[in-house]
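this one's sequence-less:
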């Protein structure tokens, strides 16, 4: 949900919203000097619980005060800038301590992979040690937005959380992502979906049954995706007469940009998009968090390969369709 807030004559505002569970709010403030925008918007994020009031004061570094944290404690705490809440403070403190400890053991600075390993370890520990905490769900969901997770581990984590948390919007979203991950693995029948093509006609994936189908998630703004198109064109021209089809699913938001990329790259196969970007309903359903991504389906709709790049598609099709 997006909304615009207008300040009153005292440069203040009161904003009320109806929520049913802890929710992250982000306040975007224009970076203005002398009535001119001089940089990116400044964004302040904070958690709000149902029935609670958050007071924001526009001085002293944008001090944010609240009476209750996500653990529903009665002690007062303060939040500054991008620090989300008291639990996030604890989490970041543990992460910082673990990082310092690891640096001392190594005797030097950590590289990115080592830092990420420490971060991942602290995240996992927090998730396991706080099974009654909504923030644990938040961290689980964050992990599911990356490709670095073990689905069985995620299922184990979520199973330890009470129904009072897993029945929330975030809990249901996690279960939906788990389902999407499981049904888009090799050996599974990729569930049917329907989206509009470039002429706004709704096309079903199942309408291509009986053929080998390459489902390609891409976007006009994605350089690596566009770099794959010459390989796809070669494969399509070689095997389209032998029962091979490509279905492109774009994560574009602007139809004009989408159509231009199709034209400029010479893509002649079916192209679909709901123009919602990464909120594309199909991408969300199959937990597509980065592109390019793709699935190769057999004539029965079973996933037989995924993540093919460059000449890999041609090589795979030659084995399947060349006699």
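Nice, thanks for sending it over. All values derive from a computational prediction rather than experimental measurement.

rest of the way, CA atoms for contacts and neighbours
Fine.

What are the buried residues along stretch 14-31?
Within stretch 14-31, the residues that count as buried by 16 or more other CA atoms under 10 Å are 21-23.

ugh, typo on my part, it should be stretch 218-231
Under the neighbour-count criterion of 16+ other CA under 10 Å, stretch 218-231 has 218-220, 225-226, 228-229, 231 buried.

Okay, helices next: where are they in the stretch 1-150 of the chain?
In the stretch 1-150 of the chain, the segments counted as helices under DSSP state H, counting those that start in this stretch are 86-106, 112-129, 134-144.

just those: most buried one?
Ranked by mean neighbour count, the helices of the stretch 1-150 of the chain are led by helix 134-144 with a mean of 19 (mean count of other CA atoms under 10 Å).

how far off helix 86-106 does it point, in degrees?
With axes from the mean of the first three to the mean of the last three CA atoms, to 10 degrees applied, the angle from helix 134-144 to helix 86-106 works out at 60 degrees.

Show me the helices in the stretch 201-323 of the chain, by range?
For the stretch 201-323 of the chain, helices defined by DSSP H, counting those that start in this stretch occupy the ranges 223-239, 255-265, 281-285, 312-321.

how far is the last one from where the chain is centred?
What that stands for is helix 312-321. 31 Å (CA atoms, centre = their mean, to the nearest Å).

which strands and helices sit next to it?
helix 223-239 (3 or more CA pairs under 8 Å, 6 or more residues apart in numbering; DSSP states H and E).

Using JSON lines, lay out the helices of the stretch 201-323 of the chain together with distance to residue 272.
Listed next are the helices of the stretch 201-323 of the chain as JSON lines, based on distance: least, CA to CA, whole Å:
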{"stretch": "helix 223-239", "distance to residue 272": "15"}
{"stretch": "helix 255-265", "distance to residue 272": "10"}
{"stretch": "helix 281-285", "distance to residue 272": "10"}
{"stretch": "helix 312-321", "distance to residue 272": "21"}
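
one more structure, for comparison:
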């Protein structure tokens, strides 16, 4: 990545990298007419969500100011960009277009149905990210097709085919992660590397992650993404097996405060999920069976939901509707409540949904599971059997 001594001095002083410089993002997607685009990114530690202005030629234009490089994703309302598991219910979100907001004009062109594959031009950081995307996009596209086929098979009751397609998709995901790891290793001075590392915590052991972060140049460690990766290291230490789970207080479905440590003396399964998350909700029947089996033996489940809407009322409605629809009658809190002061996804280092932590009677973490599927179910079954018996 191109960088200058001036850049290094600015970062060393910890002042804004771009001093409120402006950007313009023009997006033109074939077949986008009638659908909305939403630009989402984090600035000053808070997620922002912007809508575009429609130009006469059909281009959707976003404008704004930034103080440092920001990676944004584009959400597309086109229904072909997600897989609907049930009418009006849960869905599997498709891949999203990633791009870097940097000073100047950025252009993204492609098709609406495959907006995540759009070509992005404008600025040195987008040039770097685009080089990586050229290699990994074929893998992403193939995995998305497998995901949709697997979901269709699961919906029709063919669990054998669904499991096989999931394994094929997992292999492609591993291949993509290896591409990103290689990029990080080869480009330690790149902003893109700092961003990528923060998104890939689950692809490393805690020790490997800390080592990879240590090898990155200091140039961009003072950005949000550098600080985020550093926070991952600390959260990994806080949620390592054998450590007491970080305590928290969040509002439950009745608006009453619930504190995790109030369950000390019981085995507790803390489940990070979301109403929007297909794999999370497909795991609920198995969790209900476990709860019925072990509740009388001292097991409690605490669902921690992370909702995606910028509107809190929408989040509450989606959350409560999913609880009722799925019939999951255990303790529930929503991370969006008081997220500014205590973000449990960050505190617990959650990098994917669902993620489950099993706590013993002293509140110590004895098991962690990321993702959903038969293999993980068997691991969780075995751990509960060891602790609570048949």
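Received, thanks. Everything quoted here is computed from the prediction, not taken from an experiment.

TM-score of the superposition?
Here the superposed chains carry a TM-score of 0.68, computed using TM-score structural alignment, normalised by the length of structure 1; 275 aligned residues with a CA RMSD of 3.9 Å.

can you list the helices of the stretch 1-150 of structure 1 in a markdown table and add distance to residue 157 of structure 1?
A markdown table is the format used below for the helices of the stretch 1-150 of structure 1 (distance: least, CA to CA, whole Å):
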| stretch | distance to residue 157 of structure 1 |
| --- | --- |
| helix 86-106 | 18 |
| helix 112-129 | 7 |
| helix 134-144 | 8 |
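
out of those helices, nearest to residue 292 of structure 1?
Among the helices of the stretch 1-150 of structure 1, the nearest to residue 292 of structure 1 by CA to CA is helix 134-144 (17.6 Å).

Going by contacts, tell me the helices and strands next to that closest one.
Applying 3+ CA pairs under 8 Å, 6+ apart, one finds that helix 134-144 of structure 1 makes contact with helix 112-129, helix 169-182.

I'd like the ones you listed written out as JSON lines, with distance to residue 284 of structure 1 added.
Converted to JSON lines, these look like this (distance: least, CA to CA, whole Å):
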{"stretch": "helix 112-129", "distance to residue 284 of structure 1": "23"}
{"stretch": "helix 169-182", "distance to residue 284 of structure 1": "8"}
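
ok, residue 165 of structure 1 to residue 143 of structure 1 distance?
From residue 165 of structure 1 across to residue 143 of structure 1, the span is 17 Å (CA to CA, to the nearest Å).

Deepest-packed of the helices of the stretch 201-323 of structure 1, please.
Among these, the stretch with the highest mean neighbour count (mean count of other CA under 10 Å) is helix 281-285, at a mean of 19.

That one maps to which residues in structure 2?
Mapped onto structure 2 using TM-score structural alignment, helix 281-285 of structure 1 covers residues 343-347.

ok now the matching stretch, how far from the chain's centre?
How far stretch 343-347 of structure 2 lies from its chain's middle: 12 Å, per CA atoms, centre = their mean.

just stretch 261-269 of structure 1 next, same as before
Distance of stretch 261-269 of structure 1 from its chain centroid, counting by CA atoms, centre = their mean, is 27 Å.

ditto for stretch 14-32 of structure 1
Taking CA atoms, centre = their mean, the mean C-alpha location of stretch 14-32 of structure 1 is offset from the chain mean by 20 Å.

Any idea how far apart the tips of that stretch sit?
22 Å.

again, but for stretch 198-209 of structure 2
Stretch 198-209 of structure 2 end-to-end distance (CA to CA) = 9 Å.

can you redo the buried residues of stretch 14-31 of structure 1 as JSON lines with distance to residue 177 of structure 1?
Shown next, in JSON lines, are the buried residues of stretch 14-31 of structure 1 (distance: CA to CA, whole Å):
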{"residue": "21", "distance to residue 177 of structure 1": "20"}
{"residue": "22", "distance to residue 177 of structure 1": "20"}
{"residue": "23", "distance to residue 177 of structure 1": "19"}
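
Could you list which of the residues you listed belong to strands?
Among these, the members falling in strands (DSSP state E) are residue 23.

What is the nearest of the buried residues of stretch 14-31 of structure 1 to residue 70 of structure 1?
residue 22 (7.1 Å).

Identify the residue nearest residue 249 of structure 2 in space, chain neighbours excluded?
The shortest distance from residue 249 of structure 2 to any non-neighbouring residue, by CA to CA, 6 or more residues apart in numbering, is to residue 259 (4.3 Å).

Matching that neighbour against structure 1, which residue comes up?
Taking TM-score structural alignment, residue 259 of structure 2 has residue 204 as its aligned residue in structure 1.

so what's that match up against?
Taking CA atoms under 8 Å, 6 or more residues apart in numbering as the contact definition, residue 204 of structure 1 lies against 192-195.

Weed out the non-buried ones from those residues.
By 16+ other CA under 10 Å, the contacts of residue 204 of structure 1 give 194-195 as buried.

ok, and the contacts of residue 204 of structure 1 in structure 2?
Retained in structure 2 (both residues aligned by TM-score structural alignment, their matches' CA atoms under 8 Å) from those: 192-195.

Mind checking which of those are in strands?
Using DSSP E, the members of these that fall within strands are 194-195.

Turn the kept ones among the contacts of residue 204 of structure 1 into JSON lines, including distance to residue 310 of structure 1.
Shown next, in JSON lines, are these (distance: CA to CA, whole Å):
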{"residue": "192", "distance to residue 310 of structure 1": "26"}
{"residue": "193", "distance to residue 310 of structure 1": "26"}
{"residue": "194", "distance to residue 310 of structure 1": "27"}
{"residue": "195", "distance to residue 310 of structure 1": "26"}
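
ok, of the kept ones among the contacts of residue 204 of structure 1, which one's closest to residue 10 of structure 1?
Closest to residue 10 of structure 1, out of all of those and judged by CA to CA, is residue 195, at 48.3 Å.

Translate the closest one into the numbering of structure 2.
In structure 2, residue 195 of structure 1 lands on residue 250 (TM-score structural alignment).

try residue 250 of structure 1
Alignment note (TM-score structural alignment): residue 250 of structure 1 maps to residue 305 of structure 2.

Same question for residue 164 of structure 1.
By TM-score structural alignment, residue 164 of structure 1 lines up with residue 219 in structure 2.

Now do the SS call for the residue nearest to its match when sequence neighbours are not counted.
Nearest residue to residue 219 of structure 2 in three dimensions, chain neighbours excluded: residue 8, at 6.0 Å (CA to CA, 6+ apart). Recorded secondary structure, residue 8 of structure 2: helix (DSSP: H, G, I helix; E, B strand; the rest coil).
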